[in-house]
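J.: Okay, sequence plus prediction incoming.
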Amino acid sequence: MPGARLTHEDRGRIAAWLADGLGYAEIGRRLGRPTSTISREVARNGAPGAYRPDQAQRAAGHRARRRGPRPTEAAADGQPTEAVRGFVDEFATLLAAAGLPRMTARVFVCLLTTDAGGLTAAELVRRLRVSPASVSKSIGYLEAMELVTRRMDAGGRRQRYLIDDDVWMRAWRADTGAHGEIAVAAQRGIEIFGAGSTAGARLDRMGHFFGRLSRQMSDSTLAEPAVDDALTVLAALVHAGRPLAPGALADALGWTRDRVAAALDAIRLHPAIADPLVLRAIEPETYTVAIRPDRLGGAQRQALEAIAR
């Protein structure tokens, strides 16, 4: 069963399927196991052409006897158990396949599976058995993505790195905003290359795809007053017919500048609010609105432009 140790029968099947030329992914699918479990099993016991199920089974039994009872997280010396290290490597492999650098993925999963106090850089080095430079680079990458935060330990001498409870919401919002920005950038590309060009057609399809993702991922829990303020700001920009700075919007609407700034932030974080419009920054602190690029295809825009002429 998934999650349990491989049996002798499983290993026999792996050997037979390797001999048939099947890849690790297909073998994992047939056994109901992650691809990383199969690749690690084969790498640990030779190579695809030299994998022997009987030998692999004896080696697994030896490892199990040597480890003895397994605590859930760390052994007496503070080091993670074999089971924890295996999980970190397996989960990191999945994250790496999704685009996260391999070493960064290992650091992230290590922090994800530790207690609420987080870990210092030195502790990460010991647990992962890597260089301080590798940990430092990975932490910088994760901080840039806002997936990791740092705090001083109780003695105030060392920094501890941890994953807080808001990380997934931040990641969700970052992805939502990024997808909306890609849709807008695709529209600019269409204007440069031309809607009838090969590049324009590709960018048009790309803009539609990422525009749909942005709408689907927008946070539907945004408070109603924030949505109302955002719509009012959009209406003001449409009515003005020209770019406006937040100060001018605040004066025209009779609001504080903070309220206008909050409304603009809501539109940027939740671009679906503006549908079928999109907020654009013309220059620092000056905003306008345009038609959302993924709402009209290239051929539709050309036909409408012809009518307008």
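T.: Looks like it arrived, so ask away. Numbers count the residues shown, from 1 in each chain.
J.: Every contact and neighbour count from this point should use C-alpha atoms.
T.: Noted.
J.: Please report how far the closest residue to residue 121 other than its chain neighbours lies from residue 127.
T.: Nearest in space to residue 121, with sequence neighbours left out and distances taken as CA to CA, 6 or more residues apart in numbering, is residue 135 at 6.7 Å. To residue 127, residue 135 is 11 Å away according to CA to CA, to the nearest Å.
J.: swap in residue 56?
T.: Using CA to CA, we find residue 56 at a distance of 26 Å from residue 127.
J.: same thing with residue 139?
T.: Separation of residue 139 from residue 127 (CA to CA) stands at 15 Å.
J.: who has more neighbours, those two?
T.: More neighbours surround residue 139 than the other of residue 139 and residue 127, with 22 against 18 (other CA atoms under 10 Å).
J.: hang on, that one in a helix?
T.: Yes. Assessed by DSSP: H, G, I helix; E, B strand; the rest coil, residue 139 belongs to a helix.
J.: Contacts only, for the closest residue to residue 233 other than its chain neighbours.
T.: Of all residues not flanking residue 233 in the chain, residue 263 sits nearest, at 7.0 Å (CA to CA, 6+ apart). Residue 263 makes contact with 226-227, 229-230, 233, according to CA atoms under 8 Å, 6 or more residues apart in numbering.
J.: Below is an additional structure, to be compared with the one above:
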Amino acid sequence: MTQRDRDRIAAGLADGLAYAEIARRLDRPTSTITREVARNGGPAGYRPQQAHQATIQRARRGTPAPPRAATPLGGMEEELIEMAVGAGMPRMTARVHLDLVLSEDGRRTAAELTRRLKVSPASVSVAVNYLVQQGFVRRERDPQRRRDIYVVDDDAWYHSIVISERQTLETARATMAAAETYGLDSPVGQRLAKTGAFLERVSLDILESAGRWRALLA
């Protein structure tokens, strides 16, 4: 758990949030937040900087720190996860995605992801559903064992870009429709029309570029 995570826990406690809500905002199990607060002064006495330093001291003494749903990843992989989180992807989703990307054949079952990431099946399910919806991952069915296999292949980035830009195109066209409703000769209508035209043009350019360079993924 990072210093920033602990600062957010403290802010949540100050706002009177329940542990479950704090955990949801940090994309962590509720039990992790409960243990973190209990080990570091309780709800009334929790201080993020002191909690962070205490964890460092425990680690130096060889005392296990409050468990985090750890991955078998190194520093570079953790940095990639932080970059994905910074771009708006939920942390658990980023961890699942990266584990798939770094697998030998780009394939994992839900049970494998649960075991490797040491998280609940429900957490994996939520993450995978997001990845499938965004085109980063696809599902394949194992007919013999009646289970889903989650696959990230070389074409995944193309599909994710196409899905994203089609969503932006829908937004652009809805914006232009709103501009007509307000009237293209009104200030609001003109502003909306310019925004819609910009989004539409950029999205079409990106879709064209993605199709032109798709062969690089083959």
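T.: The structure has been received and is ready for your questions. Quick caveat: nothing in here was measured; it's all calculated off a predicted structure.
J.: What's residue 137 of structure 1 aligned with over in structure 2?
T.: Alignment note: residue 137 of structure 1 maps to residue 126 in structure 2; criterion TM-score structural alignment.
J.: Check residue 174 of structure 1 too.
T.: So residue 174 of structure 1 corresponds to residue 163, using TM-score structural alignment.
J.: Could you find the closest non-adjacent residue to residue 48 of structure 2?
T.: residue 6 (5.0 Å).
J.: The match of residue 174 of structure 1 sits in which helix or strand?
T.: If you go by DSSP states H and E, residue 163 of structure 2 is part of helix 156-182.
J.: What are the buried residues along that helix?
T.: 156-163, 165-166, 168-169, 171-173, 175-180 (16 or more other CA atoms under 10 Å).
J.: how far does the helix or strand just after it sit from the chain's center?
T.: Downstream of helix 156-182 of structure 2, the first helix or strand assigned by DSSP H and E is helix 187-213. Put simply, helix 187-213 of structure 2 sits 26 Å off its chain's centre (CA atoms, centre = their mean, to the nearest Å).
J.: Which elements pack onto helix 187-213 of structure 2?
T.: For helix 187-213 of structure 2, the packing partners by 3 or more CA pairs under 8 Å, 6 or more residues apart in numbering; DSSP states H and E come out as helix 156-182.
J.: once aligned to structure 1, how far is the helix it packs on on average?
T.: Superposing on structure 1 places helix 156-182 of structure 2 at an average distance of 1.8 Å from its equivalents, by mean CA distance after the TM-score superposition for structure 1.
J.: what number of residues lie near the closest residue to residue 190 of structure 2 other than its chain neighbours?
T.: Nearest non-adjacent residue to residue 190 of structure 2, counting by CA to CA, 6+ apart: residue 184, 5.3 Å away. A count of nearby residues for residue 184 of structure 2, using other CA under 10 Å, gives 16.
J.: Counterpart of residue 184 of structure 2 over in structure 1?
T.: Using TM-score structural alignment, the partner of residue 184 of structure 2 in structure 1 is residue 195.
J.: pretty sure that match is touching residue 298, no?
T.: Yes. Using CA atoms under 8 Å, residue 195 of structure 1 is in contact with residue 298, at 5.0 Å.
J.: which neighbours do these two share?
T.: With CA under 8 Å, 6+ apart as the test, residue 195 of structure 1 and residue 298 both reach 201, 204.
J.: Which strands or helices does the helix or strand that contains residue 247 of structure 1 pack on?
T.: Using DSSP H and E, residue 247 of structure 1 sits in helix 246-253. Judged by 3+ CA pairs under 8 Å, 6+ apart, helix 246-253 of structure 1 is in contact with helix 257-269.
J.: tell me which residues in the helix or strand immediately after the helix it packs on in the chain are buried?
T.: Next helix or strand after helix 257-269 of structure 1 toward the C-terminus (DSSP H and E): strand 277-283. For strand 277-283 of structure 1, burial by neighbour count (16+ other CA under 10 Å) applies to 277-279.
J.: In CSV: these, plus distance to residue 290 of structure 1.
T.: Putting these into CSV (distance: CA to CA, whole Å) gives the following:
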residue, distance to residue 290 of structure 1
277, 6
278, 5
279, 7
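J.: Looking at these, which one is closest to residue 15 of structure 1?
T.: Distance to residue 15 of structure 1, by CA to CA, is smallest for residue 278 among these, at 56.1 Å.
J.: So that closest one sits against residue 290, correct?
T.: Yes. At 5.5 Å, residue 278 of structure 1 counts as touching residue 290 under the criterion of CA under 8 Å.
J.: isn't residue 111 of structure 1 right up against residue 164?
T.: No. Residue 111 of structure 1 is beyond contact range of residue 164, at 10.1 Å (criterion: CA under 8 Å).
J.: Those two: which has the busier surroundings?
T.: The neighbour count for residue 111 of structure 1 versus residue 164, taken as other CA under 10 Å, is higher for residue 111 (21 against 14).
J.: Now check structure 2 for the residue matching the more buried one.
T.: Residue 111 of structure 1 maps onto residue 100 in structure 2, by TM-score structural alignment.
J.: Nothing else from me, thank you.
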